[in-house]
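Q: what shape does this take:
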Amino acid sequence: MDPVGLIMGDPKVSAEIKRELKPCTGKEYPVDVSYGRVTGSPVVDIVVNVLSCADALGRGSYVYRADGGKYENVFSDEQPPVYAEIDRGDLVVTKQVYGKSDALAYPSGEDVITYRWDGEKFTEQDRVHSEYSNVVDGGPLPAPATSQKN
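A: Here you go, the predicted model:
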């Protein structure tokens, strides 16, 4: 499977993502691909994360499900920074959260959102928000996460 070809040929992927998806070095594209079962399909699903070359932050995350002889985009998130992965049959999307004065390297926290396939689409099952501490180098651990179950 060619994940770059999948992204470039997908009408649901924004023109900006397609325009910026170029090799970082040589022929290496900034994509992270994983295969697994997340939609209940008998054929493995494909999760593609498009990253930036400069800092490897997630620019977009996509899930492709086999439909006949081709793959169909059944999930996309293009609000960076974003990263999607399969965890025990669920789709887990991690998004860094930034305050107004946060540097790119130091987000204020993160949201971890769990989605489950309902037979037709992904629905949010859980959302956990964690605040990071301002203290660096041996400071306290992140504040306890808060969870919202749907």
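
Q: hey, let's count contacts and neighbours off CA atoms from now on
A: OK.

Q: quick one: the helices in this structure?
A: 3-8, 15-20 (DSSP state H).

Q: deepest of those helices, which one?
A: Mean neighbours per residue, mean count of other C-alpha atoms under 10 Å, is largest over those for helix 3-8, with a mean of 17.

Q: which other helices and strands contact that helix?
A: strand 31-36 (3 or more C-alpha pairs under 8 Å, 6 or more residues apart in numbering; DSSP states H and E).

Q: ok now the strand it packs on, how far from the chain's centre?
A: 10 Å (C-alpha atoms, centre = their mean, to the nearest Å).

Q: what of stretch 54-71?
A: With C-alpha atoms, centre = their mean, you get 9 Å for stretch 54-71.

Q: over to stretch 110-126?
A: 12 Å.

Q: likewise stretch 79-96?
A: 4 Å.

Q: is it true that residue 97 touches residue 105?
A: No: between residue 97 and residue 105 there is no contact, the gap being 11.3 Å when judged by C-alpha atoms under 8 Å.

Q: with neighbour numbers in mind, choose between these two.
A: residue 97 (19 against 9; other C-alpha atoms under 10 Å).

Q: for the more buried one, give its distance to residue 104.
A: Separation of residue 97 from residue 104 (C-alpha to C-alpha, to the nearest Å): 10 Å.

Q: next, the second sequence, to be compared with the first:
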Amino acid sequence: MAVSGTAMAGLAAVGLFGVSCSAGGTGTRDEGPARSDPVAAKVDPTPLPTTSAPAEAPPGPAARKDPVELLKDDPKVSATVKHDLKPCVKDIYPVDASYGKVTGNTSDDIIVNVMTCGDAVGIGSYVFREDNGRYTNVFVAEEPAVYASIDRGDLVVTRPEYKKGDPVAFPSGEVVVTYRWMGQKFVEHDRVENSYSKAVGNGDKQGEVQSPGLDADEQKKDATEPGRAGGTDDTPSPRS
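A: Have a look, this model is predicted:
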């Protein structure tokens, strides 16, 4: 019985050892050191360069229509204006052109002003509207010193106002008319009349004041006759 008791005690010890080895730690079946938990890889915050197609260059401005060509080919432009439409210097014409929207069109309208070469006085103003690649003249104003421009989508036409005896350089005033596009034509929207003072701008180059009611020839005659205003008097003045 003693031997068998000792044997049983030994078997029990061996069983406990086996359980402890399989429950935790490294047992007799483990090969090498115990595996550790996986560690997250370090992420570089700098993004990797990506290859993409090069950005397309923005479209350039649309080709501008030659205003001189429009004037020469348009039947609404008078023969007088076409006759005076000649280069001032080499191939430079006395023509101003503005590109913008005044007719509600998706394409730019062209406002053309024709002037004289010598003193740049307007002789004609026109508006050309694009339609399916062709330009149509939708506004004509042909008179001395007329000039058209664009103001916040409206067409503004300035005309000088001359009275009898007014020189070209000094009109009595001006009329500024604002037009708006209504359907298929321009309609007058606003009108402003400006009156100029006669107290300025009527002197000659030597600062002499012109007499009202006299033209230039009469005033020149007055200046040369003895005893008249601006002339010389040969009669000696009495001594004091």
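
Q: report the longest helix in the second structure, please.
A: helix 2-23.

Q: list the contacts of the residue most central in space within the second structure.
A: Geometric centre of the second structure, nearest residue: residue 100, 8.1 Å, by C-alpha atoms, centre = their mean. Applying C-alpha atoms under 8 Å, 6 or more residues apart in numbering, we find residue 100 of the second structure in contact with 108, 109, 110, 150, 153.

Q: could you do residue 74 of the first structure as well?
A: Per C-alpha under 8 Å, 6+ apart, neighbours of residue 74 of the first structure: 62, 63, 64, 65, 121, 122.

Q: what about the aligned partner of the first one in the second structure, how many residues nearby?
A: Residue 62 of the first structure maps onto residue 126 in the second structure, with residues paired by TM-score structural alignment. Here the count is done by other C-alpha under 10 Å, and residue 126 of the second structure has 23 residues near it.

Q: now do residue 153 of the second structure
A: 15.

Q: residue contacts, the equivalent of residue 84 of the first structure over in the second structure?
A: Here residue 84 of the first structure is matched to residue 148 in the second structure, going by TM-score structural alignment. By C-alpha under 8 Å, 6+ apart, the contact set of residue 148 of the second structure is 111, 112, 113, 125, 126, 155, 156, 157, 158.

Q: make it 6 Å
A: By C-alpha atoms under 6 Å, 6 or more residues apart in numbering, residue 148 of the second structure lies in contact with 125, 156, 157.

Q: using CSV, lay out those together with distance to residue 22 of the second structure.
A: Shown next, in CSV, are the contacts of residue 148 of the second structure (distance: C-alpha to C-alpha, whole Å):
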residue, distance to residue 22 of the second structure
125, 106
156, 101
157, 104
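
Q: just those now: which is nearest residue 69 of the second structure?
A: residue 125 (14.8 Å; C-alpha to C-alpha).

Q: follow-up on the earlier one: what comes up buried for the longest helix of the second structure?
A: For helix 2-23 of the second structure, a neighbour-count test (16 or more other C-alpha atoms under 10 Å) marks nothing as buried.

Q: which position in the first structure aligns with residue 80 of the second structure?
A: Match for residue 80 of the second structure (TM-score structural alignment): residue 16.

Q: do you know how far its match is from residue 22 of the first structure?
A: Relative to residue 22 of the first structure, and taking C-alpha to C-alpha, residue 16 of the first structure is found at 12 Å.

Q: could I get the helices of the first structure in CSV, plus columns for distance to residue 149 of the first structure?
A: CSV is the format used below for the helices of the first structure (distance: least, C-alpha to C-alpha, whole Å):
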stretch, distance to residue 149 of the first structure
helix 3-8, 32
helix 15-20, 31
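
Q: for residue 27 of the first structure, which of those helices is the nearest?
A: Of the helices of the first structure, nearest to residue 27 of the first structure by C-alpha to C-alpha is helix 3-8, at 11.2 Å.

Q: just give me the mean distance for that closest one relative to the second structure.
A: Mean deviation of helix 3-8 of the first structure relative to the second structure after superposition (mean C-alpha distance after the TM-score superposition for the first structure): 0.3 Å.

Q: what are the contacting residues of that helix?
A: Residues contacting helix 3-8 of the first structure (C-alpha under 6 Å, 6+ apart): residue 18.

Q: the closest residue to residue 106 of the first structure other than its chain neighbours: how many residues sit nearby?
A: Among residues not flanking residue 106 of the first structure along the chain, residue 98 sits closest, at 7.9 Å (C-alpha to C-alpha, 6 or more residues apart in numbering). For residue 98 of the first structure, the neighbour count with other C-alpha under 10 Å is 16.
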